[in-house]
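Undergrad: Would you be able to build a 3D model of this:
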Amino acid sequence: MRIRSFQLSDANQVMELLQLALSEDCYEDTKRAFARQLSWDSELIMIAEVDDEVIGVLIGTIDQNMGCIYRLAVHPEYRRQGVGKNLIAGMEQRFQHRKIYRIFVVGDEHNKEIAPLYEAMGYGASKFLEAFQKLGIAAVHSMS
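TA: Just a heads-up that it's a prediction; the model follows:
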């Protein structure tokens, strides 16, 4: 498995993966957020691949000197094999390289399903944010 930054040639595979891995509502929200983040900073979109196939994607953003993990999607055949953990670790490194040390997970209804993964990586309830604006996290509060 290789973790790397998004490249424009990944776009079709990423969209197919998002549609396969996410619920319909989550997919609709995520494809808009993906397009916004792509126009802002594609370096904060991480890809996991095996044999040139995109098997995972993590969309992050930076808002007011705070790193936010917005969405994680892993191909169903590759779940519970460390793909999500490797993507999160890669994003953490990317944030640290940019001197961003406060990292939160956007705590919307779609991320609640994978909260145990985030918690296992040290993102307890105090590091989850409930976002009222997708990828423009202007109004947030800690989830308790």
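Undergrad: contacts and neighbour counts: CA atoms only from here.
TA: Noted.
Undergrad: For the lengthiest helix in the chain, which outside residues touch it?
TA: Counting residues, the longest helix found in the chain (DSSP state H) is helix 24-40. For helix 24-40, contacts defined as CA atoms under 8 Å, 6 or more residues apart in numbering pick out M15, L18, Q19, L44, I45, I59, G60, T61, R71, H110, K134, L135.
Undergrad: Quick check: buried residues in that helix?
TA: Using 16 or more other CA atoms under 10 Å as the test for burial, helix 24-40 gives C26, Y27, T30, A33, F34, R36, Q37, L38.
Undergrad: One more sequence to fold, the one below, so I can look at both together:
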Amino acid sequence: MLTIREYNNSTDRAEVIALWRQVFGYETAHNDPALAIDKKVAVKDGLFHVAAEQSAIVGTIMAGYDGHRGWLYAVAVHPERRRTGLGAELVRFAEAALARAGCMKINLQLLASNEATAAFYKSLGYSVEPRVSMGKVLHVNGPEAVWPNE
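TA: Below you'll find the model as predicted:
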């Protein structure tokens, strides 16, 4: 039986890290799964969920909400569970959690070359918006976080 529930750091951590490494690869330090989990858990917003099937983690979703806009992150589905509706179920679960928090609009980012994932989100009602996505890595918050002397 499949259950979607809030992430539990003491029981889920190792499996989530393994799943993310398998699904996402993560080649840059700021995307290290252990670091991402630590930073999300520290926020304590209740928007990090796992899909468990017979105690095995088969999917994850993280969401964020800043009072203006919601975001979806780390939507991961174990390769053996893809094309079963689990990804859609995880997204809908996070959408409901964001709606309960008062969120009116959800955004997400994906690589422009990831056509299969774009098609998945389009099937759930998301659309490409005329925006430029910009980013900046703050190295002071990476794995060796050290603030420079001021």
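Undergrad: quick one on the thing from earlier: pick the one among the contacts of helix 24-40 of structure 1 closest to Q7 of structure 1.
TA: Distance to Q7 of structure 1 across these (CA to CA) is lowest for I45, with 9.0 Å.
Undergrad: The equivalent of that closest one over in structure 2 - how many residues pack around it?
TA: Correspondence of I45 of structure 1 to structure 2, assessed by TM-score structural alignment: F48. Neighbour count for F48 of structure 2, taken as other CA atoms under 10 Å: 22.
Undergrad: cool, D66 of structure 2 as well?
TA: Residues lying near D66 of structure 2 (other CA under 10 Å) number 9.
Undergrad: that older thread, for the contacts of helix 24-40 of structure 1, which entry has the maximal number of neighbours?
TA: Of those, with other CA under 10 Å as the count, G60 tops at 30 neighbours.
Undergrad: hang on, that one in a strand?
TA: Yes: counting by DSSP: H, G, I helix; E, B strand; the rest coil, G60 of structure 1 is found in a strand.
Undergrad: How about the contacts made by the corresponding residue of structure 2 for it?
TA: By TM-score structural alignment, G60 of structure 1 lines up with A63 in structure 2. Contacts were defined as CA under 8 Å, 6+ apart; by that measure A63 of structure 2 touches L47, F48, G70, W71, L72, Y73, A94, L98.
Undergrad: Next up, the contacts around the match of I45 of structure 1.
TA: By CA under 8 Å, 6+ apart, the neighbours of F48 of structure 2 are E6, Y7, K40, V41, T60, I61, M62, A63.
Undergrad: Nearest spatial neighbour of the last one, chain-adjacent residues omitted?
TA: If I follow you right, that is A63 of structure 2. Closest residue to A63 of structure 2 apart from its sequence neighbours, by CA to CA, 6 or more residues apart in numbering: L72 at 4.5 Å.
Undergrad: So that neighbour belongs to a strand, correct?
TA: Yes: the assignment for L72 of structure 2 by three-state DSSP puts it in a strand.
Undergrad: Could you give the number of residues near it?
TA: So L72 of structure 2, with other CA under 10 Å, has 20 neighbours.
Undergrad: Look up how far A119 of structure 2 lies from S113 of structure 2.
TA: To A119 of structure 2, S113 of structure 2 is 11 Å away according to CA to CA, to the nearest Å.
Undergrad: same deal with H49 of structure 2?
TA: 23 Å.
Undergrad: which one of these two has more residues nearby?
TA: Comparing H49 of structure 2 with A119 by other CA under 10 Å, the one with more neighbours is H49, at 21 against 12.
Undergrad: can you pull out the strands in structure 2?
TA: Taking DSSP state E as the test, the strands found in structure 2 are 2-6, 48-53, 56-65, 70-77, 106-107.
Undergrad: Among those, which comes closest to E129 of structure 2?
TA: Nearest of the strands of structure 2 to E129 of structure 2, taken as CA to CA: strand 106-107 at 9.6 Å.
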